[in-house]
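# return atomic coordinates for the entry below.
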Amino acid sequence: MTAEERRLQEDRDRTAYWRRWGPYLSERQWGTVREDYSADGDAWSAFPHDQARSRAYRWGEDGIAGISDNHQRLCFALALWNEADPILKERLFGVTGPQGNHGEDVKEYYFYLDNTPSHAYMKYLYKYPQRAFPYDQLVQENQQRGYHDREFELVDTGIFEDSRYFDVGVEYAKHTDEDMLIRISATNRGPEAKPLHLLPTLWFRNTWSWEEGSEKPSLHQQTDGTPADTAVVAAHHPTLGDRWLYCHQPDTLLFTENETNAERLFGSPNPSAYVKDGFHDYVVGGDRSAVNPEGTGTKLAAHYTLTLEPGETRTVWLRLADRADLNAPFGDSFEAIFQQRQQEADEFYQRLTPQALPEDRRRVQRQAYAGM
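So this is what the prediction gives:
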């Protein structure tokens, strides 16, 4: 029995809950029937992409390379900005059913490279352009094409010419069923030095605004007894309990609330001084008043501001755990755990895949499993 098979047996026996945390975050929650409260049932128009950064979801969340617990109470995903886009890149973009000449279609390039059934090891790759993302062009070109025309894709815009993009890899390795190591690596594939903002984000799904008397969870920065070169955020939820996010050398921590920006969307007063699109306003808009200086909220981002030379790779480390007393969260064991989980994933798929299959087809099959 491989290490991965032992973890699955422990999960079945409920001696450890290896599947409590996994890639359960949706790629798209906007424009879905889950969030549609319209009179005519037009989900696409009722909750468009342009509202997603400002409007709190009720029934789920979405994000890039995201994970959550199995009840999607606490979520983690990556946001990015290249100093060219008009909005913070917090979720994937695509054309809606009415906009696409073949219906709805995501217009991004991302790859699920590896995963195991216990989610003890997960690997994801996102290709982030360095030029401004062509949101309007993608919609307009696809809308004017007919059923028998090919779709207009992101690569057709020329945005990737001269390899002007970042390869952004996100990896997760579980030390235990409640201790997740996170490694985010960004590589500049282009010919010039370019800026890149990485915002690993931790937040609670808004479950408190819909029922009077619901207890609101909280995130706050922990300042006492934190390890060197590490920022620590404590997360408390009434049913999930307590977790701690360790961030290795962030430039700053940003806090806001996962609350709808009603003023922007509907012209009505906001329920909170800090709202869901606070990080967009802070990073892209330069509004320093958009985040909570008290270091508390229901949405948190560790902000890393990088400048990458051509071919350069930079890596940031984080760790989400059920312990507040990790004295060396990013010590030598951090990379060793990643290496061990990768090796265990190799062993698991070695047993699972037919031996007669050529190596290239084995890789295809393994990545197909990862995408499931």
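
# okay, CA-based contacts and neighbour counts for the rest of this
OK.

# contacting residues around the residue nearest to the spatial centre of the chain?
Nearest to the geometric centre of the chain sits A77, at 2.1 Å (C-alpha atoms, centre = their mean). Contacts for A77 (C-alpha atoms under 8 Å, 6 or more residues apart in numbering) come out as G63, I64, A65, G66, I67, P200, T201, L202.

# another sequence for comparison is provided below:
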Amino acid sequence: MPRIPTTEDRRLEEGRTHKKYWKRWGPYLSERQWGTVREDYSLDGTAWEYFPHDHARARAYRWGEDGIAGISDRHQLMCFSVALWNGRDPILKERLFGLTGNQGNHGEDVKECYFYLDSTPTHSYMRMLYKYPQARFPYEQLVEENARRGRGQPEFELLDTGVFSDDRYFDVFVEYAKADVEDILIRIAAFNRGPEAATLHVLPQFWFRNTWSWGRDLRRPIARRAASIPGTASVELEHWQYGKRWLLGAGNPDLVFTENETNFARLFNGRNRSPYVKDAFHEYLIHGNKAAVNPDPVGTKVAALYP
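Next up is the predicted model:
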């Protein structure tokens, strides 16, 4: 008996014949761009040390981007992911943490708990689960304890730190569903698995990969606040390759804008190209520095704040 074609079969055929570009948007955002040869400009090839995790939140990537539960176009020019803050971490949780080859007792090793649950072949539906501790994330403990262990010892994992004790964590589910090729619905659902109420800030983020700071192509995309329908916040996104797109957030959240530019002042005691830099949302939310974000609702990076 012949198999009855499914809706996903139709999407695949439309993509194969170039009638519709169902795969233009998908889970193409890297898990990790820091500490890779893709961003290595060191003289001696020390990729792990040249671009460490501690730089990633404040230093613009050139060749790719990363994020948690993120999507992008196939060229990683327009990117979306989820950032989180439990009110205790010193930084936003916006990318996966792990050890480099020189830090891990068994080499490179991610130190997170996350699960890719579903994805259709055209990425018309995707779902991921990230488990975020309510206690301060043990960055230093993971580095120090693994450094003490030799090759013959087991790795010291996030579960071994005790941050998930008594189920004191959040299950954060991120789902994407395509109503059409360019119409993507996003649902972020967080569940407190612990015995008590706990703080969680959710920051859906959109940004453009920095393609304008390297001297080859000076064309600069822009994200700007747009007129919204009641009960939503709207951002107009304009890129020279894709034209205009719009991002709508339910619930009328506050929007904050900055630039996807390196914070030279923090990292290298240098001079910033812009007063608004890549790590602005860390400063704004965690340290209460309202001057870190652009008072004009424009930039190359934007976040919606859901407290």
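
# then the residue nearest to the centre of structure 1 would be within a helix, right?
No: applying DSSP: H, G, I helix; E, B strand; the rest coil, one finds A77 of structure 1 to be strand, outside a helix.

# residue in structure 2 paired with it?
Applying TM-score structural alignment, one finds that A77 of structure 1 aligns to S81 in structure 2.

# same thing with S268 of structure 1?
S268 of structure 1 maps onto G270 in structure 2, by TM-score structural alignment.

# just to revisit the earlier point, tell me how far the residue nearest to the centre of structure 1 lies from E27 of structure 1.
According to C-alpha to C-alpha, to the nearest Å, A77 of structure 1 and E27 of structure 1 sit 11 Å apart.

# number of nearby residues for K174 of structure 1?
As a burial measure, K174 of structure 1 scores 23 neighbours (other C-alpha atoms under 10 Å).

# go ahead and confirm it touches M122.
No: the pair K174 of structure 1 / M122 is not scored as a contact, 9.2 Å apart, by C-alpha atoms under 8 Å.

# okay, now F97 of structure 2: neighbour count?
F97 of structure 2 has 19 neighbours, counted by other C-alpha under 10 Å.

# so what's Q141 of structure 2 closest to, chain neighbours aside?
T161 (7.8 Å; C-alpha to C-alpha, 6 or more residues apart in numbering).

# thought that neighbour was touching P138?
Yes: between T161 of structure 2 and P138 a contact is recorded at 7.3 Å, counting by C-alpha under 8 Å.

# what span of structure 2 is the biggest helix by length in structure 1 aligned with?
Criterion DSSP state H: the longest helix present in structure 1 is helix 332-352. Residue correspondence for helix 332-352 of structure 1 in structure 2, counting by TM-score structural alignment: none.

# mind giving me the packing neighbours of that helix?
Applying 3 or more C-alpha pairs under 8 Å, 6 or more residues apart in numbering; DSSP states H and E, one finds that helix 332-352 of structure 1 contacts helix 3-13, strand 121-129, strand 165-176.

# dump those to CSV, plus distance to D281 of structure 1.
Shown next, in CSV, are those (distance: least, C-alpha to C-alpha, whole Å):
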stretch, distance to D281 of structure 1
helix 3-13, 42
strand 121-129, 20
strand 165-176, 23
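
# buried residues, stretch 220-230 of structure 2. List them.
By neighbour count with 16 or more other C-alpha atoms under 10 Å, stretch 220-230 of structure 2 contains the buried residues P221, I222, A223, R224, R225, A226.
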